[in-house]
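1. sequence and predicted structure below; questions after.
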Amino acid sequence: MSALTHDEAVSGQGAAGQRTAAGILLALASALTFGLSGSFASSLFDTGWTPGTTALVRSAIGAAVAVPFGLAALRGRWGVLRANLGLLTAYGLLAVTGAQFCYFMAVERMEVGPALLIEYTAPAAVVGWLWARYGQRPGPVTVLGALLAASGLVLVLDLAGGASLDAGGVAWALLAMTGAATYFLVNADHSSGLPPVTLAAGGLLFGTVLMGGLALVHVLPMGASTADVVLAGHRTAWWVPVVLLGVVTCGVAYLTGVAAGRLLGARLGAFIALFEVVAGVGFAWVFVDELPTGVQLLGGLLILAGVVAVRLGEERVVASGEPTDAVED
């Protein structure tokens, strides 16, 4: 059985190069659309929306967008769907419910940028998991990339500069990191037989059902408002960020993200997704006037340098003839 990695790094020629290029474009599109979620959610929190309601409505709209595509991609293979009910439940619980609800809980307590950067220590967790579980020891350039990204994280948090962080917000962001790592690992798994679009749609649908159940038993904090929100200094109707959260930052983001994971693998896909941090910080500046400091911007550049180093590390592994995919279980 193929492992969760399928990290197919290539030299950029032929069909494999086209797959990688397509995967990178899809991963960047996913990161860009995911990056909008913090700003839109933050604008709703200011009017009385709770993270629970925001996550539930976002997931429900995203599922409505993705499910028709997921059913079409399945092409009547209901046996494959039944065989993967456990996987879809876990994906919905961790990669959908866990990642977005915990992230929104973090954003309610701290700024979008730091919350995103704590969540996106997930790529380092992915590298560690692949090493521990499958013996995929990262090469020196990949390790250098991880260290650069970690150094960038320290600078973005600006702890040395005396920045104060809400302890509860940090804890929620770390929980979101666990969900994000699961998202990258499951996305890269070819062994389930599920089309990537079906995996995204099923995960969103199961995640919505799980959150709905938690809301019914009053575990998920619920609350909403129809008051106008402020985005980019302008007042707009409440439903505008709600629709954008569901369609763009959920439906489109998950569909492109899962497709990218199948083409790139868990490790490379996770590091390219760090672009979401840069996009999220930029969107937070534009939409909710949260401007990072110079030190935090330098940290963002280090994180991008880490992504480049990881990409180069993957290419060197392939050039040396070492296996990077198809680890047999």
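-> Great, that's in hand.

2. C-alpha only now, for contacts and for neighbours.
-> Will do.

3. where along the stretch 151-300 of the chain do the strands fall?
-> 229-231, 234-236 (DSSP state E, counting those that start in this stretch).

4. what's the most buried one of the ones you listed?
-> When the strands of the stretch 151-300 of the chain are scored by mean count of other CA atoms under 10 Å, the highest mean neighbour count falls to strand 229-231 (a mean of 21).

5. distance from the chain centre to that one, please.
-> Here strand 229-231 is found 24 Å from its chain centre; the criterion is CA atoms, centre = their mean, to the nearest Å.

6. use this one as the comparison:
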Amino acid sequence: MVEAQHGRMGVGLLALVLSSAAFGTSGPFAKSLIEAGWSPSTVVLLRIAGAAVLLLPIGLWQVRHRLRAVARELPLVGLYGCLAVAAAQLGYFQAVERLAVGVALLVEYLGIVLVVLAVWALTRRAPHRLTGVGILLALAGLVLVLDVTGQATPDLVGVAWGLLAATGLAGHYVLAARETTLPPFTFAGLGLGAGALVLGALGAAGVLPMRVGAARVDVAGHPTPAWLALAELVVVAAAVAYVLGVLGARHLGSTLASFVGLTEVLFAVLFAWLVLGELPGPWQLVGGVVILVGVAAVRLGERARADVGTAERADFDLPSPVA
């Protein structure tokens, strides 16, 4: 029994680390396309639409005998697609156009802090003291990451897009934690499909620029077909990443999985260095560590609050990243 449990833990840990690594590739490959003239909205649309095409057949097969139940869940799925998929990914990809990949992802991860602040505002229940310390650390780390006291002035438009991504990430944690009868594959596939429809409609209306760039992009200093970079974003950074994330979360549970999910930031910085030659400065690296410590403290504080029966059930139930 103990050996079986350890085996499940090992499988779950491996799946989540690989999922974080897969998610971490999205920023560098997206930025290579953006620098070649592709608009961020086009890259996002192709990524989530392609992933939806891959995941939806599996998800719909799982609920083929429960289509009425699926219809009842469509409002929740639609809201998830608009906020957690479309807003989060569009904000992140727009941010990486103006900021370093690691910086953009660190700003997005402040969405976890936004969840705590939103619950605090709605319930008027003060968070755990450890959560408060974590929030302060995360904000202090953000100041270091953005280098607001240094010579380089951060791109405020890029920061604004990063905060939109953070809002989308917060929506992911809140909405994905809602009770639903849909299996994870179905929920994720329908959510990706809904997000793709929203972005496609905005592009058709001229609200979002849908621009196709060069046929070849620069990946790690080598000319690479654009379709290959897009395939990586669809297959590895979206479909495979989501599948492994679901598998890992089922084996480890939401709390432990959420901590492992923080490794996405580290992988994103690593891949940005390998693919784009981007490496944050020393103070930005320090700020990134401070943000990660702050986010971890927020999670510990909310877990401690839940243990005494005062946490809201919606907090941090599904830890998969959405970058």
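-> Thanks, I have it. Because the structure is predicted, anything quoted here is derived from the model rather than measured.

7. closest one to Leu205 of the first structure among the strands of the stretch 151-300 of the first structure?
-> For the strands of the stretch 151-300 of the first structure, proximity to Leu205 of the first structure was assessed by CA to CA; strand 229-231 is nearest, at 27.6 Å.

8. hmm, who's touching the closest one?
-> Here strand 229-231 of the first structure makes contact (CA atoms under 8 Å, 6 or more residues apart in numbering) with 40, 43-44, 46-47, 235-238, 287-288.

9. ok so, going back, so which of the strands of the stretch 151-300 of the first structure is nearest Glu314 of the first structure?
-> strand 229-231 (40.0 Å).

10. and the closest one, which stretch of the second structure?
-> Per TM-score structural alignment, the counterpart of strand 229-231 of the first structure in the second structure is residues 217-219.

11. the matching stretch vs the first structure, mean deviation?
-> Here the mean offset of stretch 217-219 of the second structure against the first structure after fitting is 1.2 Å, by mean CA distance after the TM-score superposition for the first structure.

12. sorry, back to before: would TSV of the strands of the stretch 151-300 of the first structure with distance to Thr324 of the first structure be doable?
-> Converted to TSV, those look like this (distance: least, CA to CA, whole Å):
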stretch	distance to Thr324 of the first structure
strand 229-231	44
strand 234-236	49
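
13. closest to Gly269 of the first structure out of these?
-> Checking the strands of the stretch 151-300 of the first structure against Gly269 of the first structure by CA to CA gives strand 229-231 as the closest, at 30.4 Å.

14. where is the longest helix in the second structure?
-> As assigned by DSSP state H, the longest helix anywhere in the second structure is helix 282-307.

15. in it, what counts as buried?
-> 283-285, 287-305 (16 or more other CA atoms under 10 Å).

16. same question for stretch 166-185 of the first structure.
-> By neighbour count on 16+ other CA under 10 Å, the buried set for stretch 166-185 of the first structure is 169-185.

17. the nearest residue to Leu312 of the first structure once chain neighbours are set aside sits in which helix or strand?
-> Nearest non-adjacent residue to Leu312 of the first structure, counting by CA to CA, 6 or more residues apart in numbering: Val141, 7.0 Å away. In this structure, Val141 of the first structure sits in helix 140-157 according to DSSP states H and E.

18. what does that helix correspond to over in the second structure?
-> Going by TM-score structural alignment, helix 140-157 of the first structure sits over residues 129-146 in the second structure.

19. that stretch vs the first structure, average distance?
-> Following superposition, stretch 129-146 of the second structure is found to deviate from the first structure by 2.2 Å on average (mean CA distance after the TM-score superposition for the first structure).

20. just the buried residues of that stretch, please?
-> Within stretch 129-146 of the second structure, the residues that count as buried by 16+ other CA under 10 Å are 130-146.

21. what residue of the first structure takes the place of Ala177 of the second structure?
-> In the first structure, Ala177 of the second structure lands on Ala188 (TM-score structural alignment).

22. count the residues that sit near that match.
-> 26 (other CA atoms under 10 Å).

23. give the equivalent position in the second structure for Met177 of the first structure.
-> Met177 of the first structure maps onto Ala166 in the second structure, by TM-score structural alignment.

24. any idea how far the aligned partner of Ser37 of the first structure in the second structure is from Gly168 of the second structure?
-> Using TM-score structural alignment, the partner of Ser37 of the first structure in the second structure is Ser26. As judged by CA to CA, to the nearest Å, Ser26 of the second structure and Gly168 of the second structure stand 16 Å apart.
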